[in-house]
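1. Here is a sequence with its predicted model. Questions after.
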Amino acid sequence: MLNTGKLAGKVIYVTGGSRGIGLAMAIKAAKDGAKIAIAAKTADPHPKLPGTIYTAAKDIEAAGGQALPCIVDVRDEGQIQQSIEETVKAFGGIDIVINNASAISLTGTQETSMKTYDLMHTINTRGTYLVSKCALPYLKESAMKGRNPHILNNSPPLSMQPRWFQNHVAYTMAKYGMSMCVLGMAEEFKKDGIAVNAIWPRTAIMTAAMEMLGGGKGIRDQCRNTDIMADAAYVILTRDSRTFTGNFCVDEQVLREEGMNDFKQYLANPEGKESDLMPDFFLDDFSLGAQQEVVNRQTEQVAAKATAAPAAQGSGPIQEVFKQIEGHLSEEMVKKTNAVFAFSISDDNTEWYLDLKNGAGSCGAGKPASGKADVTFTVNTANFGKMFAGKIKPTTAFMTGKLKIAGNMGKAMALEKMMVKMQKGRSYHTSTNNIWTPKSML
């Protein structure tokens, strides 16, 4: 998407902009000649994640903008206020605030320490509120000068569906706190001509943090790149602040409204397929196209047969899946995966395991003999069958509440990569959709 020049000379304050989505948004604005303050903690290189406020500043300047790197912990009111004042002194005011800084922990109540809980809530909810509060006087000045002021939060649409809370209630509360800032501040600041909106991705976005968690190309195939969020943010920030406010925007929808229909340019893997994209959290509509809808309908009969009669421990369709898995175990697979998985089947109270950490691997009914599993999946029979048939990704099942995951999320994603490889090597039993399914599940 081409720049229009509408952000030329605008002063933008971005939190968490040393890498990823925040940096992509900053660079997009910099191409217009915007002046950008990068407010983030990363002054020294992270051992695993690239980018600091100083490398971000160089990237912004290389794109045609002006940059002000600011060391800021958004939990610290003093640091925020000081960086706001430094921005105003350097650039003459503030026209746009992008609240991008966020912390995430996809853990259940028992597994979430109060230190982690406090981290998410002080960065996500409190940090967003505090940055907006400190910048408000200058945004009002921007409005009085007719400079189209905006606040844009990287947060999801509000939805009270239980599935968005049940697996990670602390994280959901913290992200929804950012969205509630949009809901309230949009109305509060409307009289001042300051827009307050939210942006959220339609699919998972490939960032350095995601790559570290997911382990490379396997997760990359399921993601879009950060450019789609940057382009959508650009559209939002160039809309009239007095009329476009209080919106929970989704990146793809925003760009479609601008006439865009081809989204292949945003694939993190240019050779990937849009049908493989993984939906992001918090969006109630998960249809990624007619093809996926067809696949979903085709699996209903499979699911009905799989749940018709609960299997006894060590028998039935789940046992047949593990027999198929056993035939693909190898020392190479163990070396690449290095994890032990446990499966708790919720509708028949059976337990299964897959040991890909020891020897040439093993699997079967019961608990892993090697000890505690790295990841425990809780799922019903039907969705277990869909996962190993390639008809639903574990990450998608998790996001939609069909699967509970306890333990190492990185290892959980490694299992998904392993299943994809196994499915490619299997003979197909279905001619209608070319997806492998155990015969007893057909």
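-> Okay, I see it. Numbering: from 1, shown residues only.

2. CA only for contacts and neighbour counts going forward, please
-> Noted.

3. Report the buried residues of stretch 343-360.
-> Of all the residues in stretch 343-360, those buried under the rule 16 or more other Cα atoms under 10 Å are Phe343, Ser344, Ile345, Thr350, Glu351, Trp352, Tyr353, Leu354, Asp355, Leu356, Lys357.

4. any idea which helix or strand carries Ala37?
-> Assessed by DSSP states H and E, Ala37 sits inside strand 35-40.

5. residues making contact with whatever helix or strand comes next after that strand?
-> Next helix or strand after strand 35-40 toward the C-terminus (DSSP H and E): helix 53-62. Helix 53-62 is contacted by residues 17-19, 23, 26-27, 30, 36, 38-43, 66-71 when judged by Cα atoms under 8 Å, 6 or more residues apart in numbering.

6. Skip ahead from helix 53-62 and say which helix or strand is next.
-> Of the helices and strands lying after helix 53-62 in sequence (DSSP H and E), the nearest is strand 66-71.

7. Pull out the buried positions in the very next helix or strand once past that following strand.
-> Sequence-wise, the next helix or strand downstream of strand 66-71 (DSSP H and E) is helix 77-91. Applying a neighbour-count criterion of 16+ other Cα under 10 Å, one finds Glu77, Gln79, Ile80, Gln81, Ser83, Ile84, Glu85, Glu86, Thr87, Val88, Phe91 buried in helix 77-91.

8. Stretch 280-293 now?
-> Of the residues in stretch 280-293, those buried (16+ other Cα under 10 Å) are Asp280, Phe281, Phe282, Leu283, Phe286, Leu288, Gln292.

9. again, but for stretch 149-168
-> Across stretch 149-168, burial judged by 16+ other Cα under 10 Å covers 149-158, 163-165, 167-168.

10. Take this one as well and set it beside the first:
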Amino acid sequence: MSLVANTGKLAGRTLFITGASRGIGKAIALKAAKDGANVVIAAKTADPHPKLPGTIYTAAEEIEALGGKALPCIVDVRDEKQIQKAVDEAVKKFNGIDILVNNASAIVLTDTANTDMKRYDLMHNINTRGTFLASKLCLPYLKASNHAHILNLSPPLNMNPYWFSVHVAYTMAKYGMSMCVLGMAEEFKQDNIAVNALWPKTAIATAAIEMLTGTSSTSRKVEIVSDAAYVILSKDPKTYTGNFAIDEDIVKSVGVKDLTPYACDPKNADNLLLDGFLDVPEALAQHQKTITSANRVRQYHTSAVHYKEKEGSSEGQIPTLFASISKVLSSDLVQKTQAVYQFNVKGKEEGVWHIDLKNGDGQCGQGEPKNPPDATLTMDGQHFAEMFAGKLKPTTAFMMGKLKIKGDIQKAMKLEKMMKSLQKKK
């Protein structure tokens, strides 16, 4: 549901978009295609993914069906030769490159101890190095364009230490993309090349996120990002550069007043999950009040804080919750789960709790489990209650920084089955 009308300003322009076979990258490509733009689909997905729809070839078909021209290229942004080959093919077919969209990104939301170096390298090689490399190789052709833009899908450079504390490796990798904006915007001013960043205000429903979290009901559609990207890429590169833009602000700036149609579920239009790296006043005000003596870390908002979340007392929630959990434990649930969990609850009801779904008919209660835990989960008591009430999925909480997991992550995610059983018994 696009709410920003096409103006034709990208007609005949050539866009080089990394990671454009699906999700936000493809949405930007399709929006540009409606103007009659040329789109280079630089992505790895040549063969269908078993769970995620779309390849560079199916994306090309959709682009051309909308009136654009497409060039599908197999590109791993970690490989300089593959990017250079795609750039050369683009120039040969379309006589140049006007716009580069650095969309390809890798995400692993783990803390320092649980980030293996293979995944660290993956994030930094795709996010930071890939963005720098694609920009470097497209630069000669951007200099020759009279409408040159680089747009990175990366967050504002928010130096709040909270965002580093929850997943420092990922934060550095994404901020690397944003630092490219900061530096290149200034460096390329004399060449009339605009360099900007775009970041969503809320969670965005992509196939990958839906597969991981199981829902898109509290997310917005990709069209809000593609509409915002279209507005930015239509601007005069001489006058709009060096900005860290938020999708919601951009579409509002061109007259979109009602954002409800962007919501995947209109009923949740005012109850959406906020994305990370943003110090939203209403969320920040709530979390600044919560300081735990155990780690002395200020609990700023995370990506899953709700817009109109009401602050309330959580006194007595955890004991009541575990009393309810004890009623749904069974040998059948133990057989399906086969895991022991320890919960380190922070906040007003700070304490240690456990659930044993590996032995006998299962058991739960306060204190550490008798048997070694397969997974130790750490989160604020209010978020813990929301998770077991079905308002917050473990996968979502983990991805967005509300939940820290040590141990077997896959077993930790099996908790969802027990939560569903708990909700049915209510």
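-> Yep, that arrived. Please read these numbers as outputs of a predicted model, since none were measured by experiment.

11. which two from the buried residues of stretch 149-168 of structure 1 end up farthest apart in space?
-> Farthest apart among those by Cα to Cα are Pro149 and Asn167. That separation is 36.8 Å.

12. Please enumerate residues in contact with stretch 247-256 of structure 1?
-> For stretch 247-256 of structure 1, contacts defined as Cα under 8 Å, 6+ apart pick out 156-157, 182, 196-202, 228-229, 231-233, 235-236.

13. what stretch of structure 2 does it fall on?
-> Under TM-score structural alignment, the alignment places stretch 247-256 of structure 1 onto residues 243-252 of structure 2.

14. Over to stretch 40-48 of structure 1?
-> Mapping stretch 40-48 of structure 1 onto structure 2 (TM-score structural alignment) gives residues 43-51.

15. got the buried residues for that stretch?
-> So for stretch 43-51 of structure 2, counting by 16+ other Cα under 10 Å, buried means Ala43, Lys44, Thr45, Ala46.

16. which of those residues lies closest to Lys393 of structure 2?
-> Distance to Lys393 of structure 2 across the buried residues of stretch 43-51 of structure 2 (Cα to Cα) is lowest for Thr45, with 28.4 Å.

17. who touches Ala303 of structure 1 in this structure?
-> Applying Cα under 8 Å, 6+ apart, we find Ala303 of structure 1 in contact with Thr381, Ala382, Asn383, Gly385, Lys386, Met441.

18. so what's Gly67 of structure 2 closest to, chain neighbours aside?
-> Gly36 (5.3 Å; Cα to Cα, 6 or more residues apart in numbering).

19. In three-state terms, label the counterpart of Asp227 of structure 2 in structure 1 for me.
-> Superposed on structure 1 with TM-score structural alignment, Asp227 of structure 2 falls opposite Asp231. With DSSP: H, G, I helix; E, B strand; the rest coil as the basis, Asp231 of structure 1 sits in helix.

20. How many neighbouring residues does Asp231 of structure 1 have?
-> 21 (other Cα atoms under 10 Å).

21. Kindly report the same for Lys235 of structure 2.
-> A count of nearby residues for Lys235 of structure 2, using other Cα under 10 Å, gives 15.

22. next one: Ile41 of structure 2
-> Residues contacting Ile41 of structure 2 under the criterion other Cα under 10 Å number 32.

23. So Gly193 of structure 1 is in contact with Glu141, correct?
-> No: applying Cα atoms under 8 Å, one finds Gly193 of structure 1 not in contact with Glu141, separated by 10.3 Å.

24. Between these two, which is the more surrounded one?
-> Set side by side, Gly193 of structure 1 and Glu141 show more neighbours around Gly193, with 24 against 16, by other Cα under 10 Å.

25. mind checking how far that one is from Ser241 of structure 1?
-> Gly193 of structure 1 sits at a distance of 6 Å from Ser241 of structure 1 (criterion: Cα to Cα, to the nearest Å).

26. Same question for Ser362 of structure 1.
-> Distance, Ser362 of structure 1 to Ser241 of structure 1, by Cα to Cα: 59 Å.

27. next one: Ala101 of structure 1
-> Ala101 of structure 1 sits 22 Å away from Ser241 of structure 1, going by Cα to Cα.

28. Equivalent analysis for Gln166 of structure 1, please.
-> Using Cα to Cα, we find Gln166 of structure 1 at a distance of 36 Å from Ser241 of structure 1.

29. now swap in Thr87 of structure 1 and tell me
-> Distance of Thr87 of structure 1 to Ser241 of structure 1, given as Cα to Cα: 21 Å.

30. before we move on, the earlier item: joint contacts of Gly193 and Ser241 of structure 1?
-> Common neighbours of Gly193 of structure 1 and Ser241 (Cα under 8 Å, 6+ apart) are Asn148, Pro149.

31. Map Phe94 of structure 2 onto structure 1.
-> In structure 1, Phe94 of structure 2 lands on Phe91 (TM-score structural alignment).

32. Now do the contacts for the most centrally placed residue in structure 1.
-> For structure 1, Ala204 is the residue whose C-alpha lies nearest the centre (Cα atoms, centre = their mean; 4.6 Å). By Cα under 8 Å, 6+ apart, the contact list for Ala204 of structure 1 reads Gln222, Cys223, Arg224, Leu277, Met278, Pro279, Asp280.

33. could these go into JSON lines alongside distance to Ala135 of structure 1 and secondary structure?
-> Converted to JSON lines, the contacts of Ala204 of structure 1 look like this (distance: Cα to Cα, whole Å; DSSP: H, G, I helix; E, B strand; the rest coil):
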{"residue": "Gln222", "distance to Ala135 of structure 1": "37", "secondary structure": "coil"}
{"residue": "Cys223", "distance to Ala135 of structure 1": "33", "secondary structure": "coil"}
{"residue": "Arg224", "distance to Ala135 of structure 1": "31", "secondary structure": "strand"}
{"residue": "Leu277", "distance to Ala135 of structure 1": "37", "secondary structure": "coil"}
{"residue": "Met278", "distance to Ala135 of structure 1": "35", "secondary structure": "coil"}
{"residue": "Pro279", "distance to Ala135 of structure 1": "33", "secondary structure": "strand"}
{"residue": "Asp280", "distance to Ala135 of structure 1": "30", "secondary structure": "coil"}
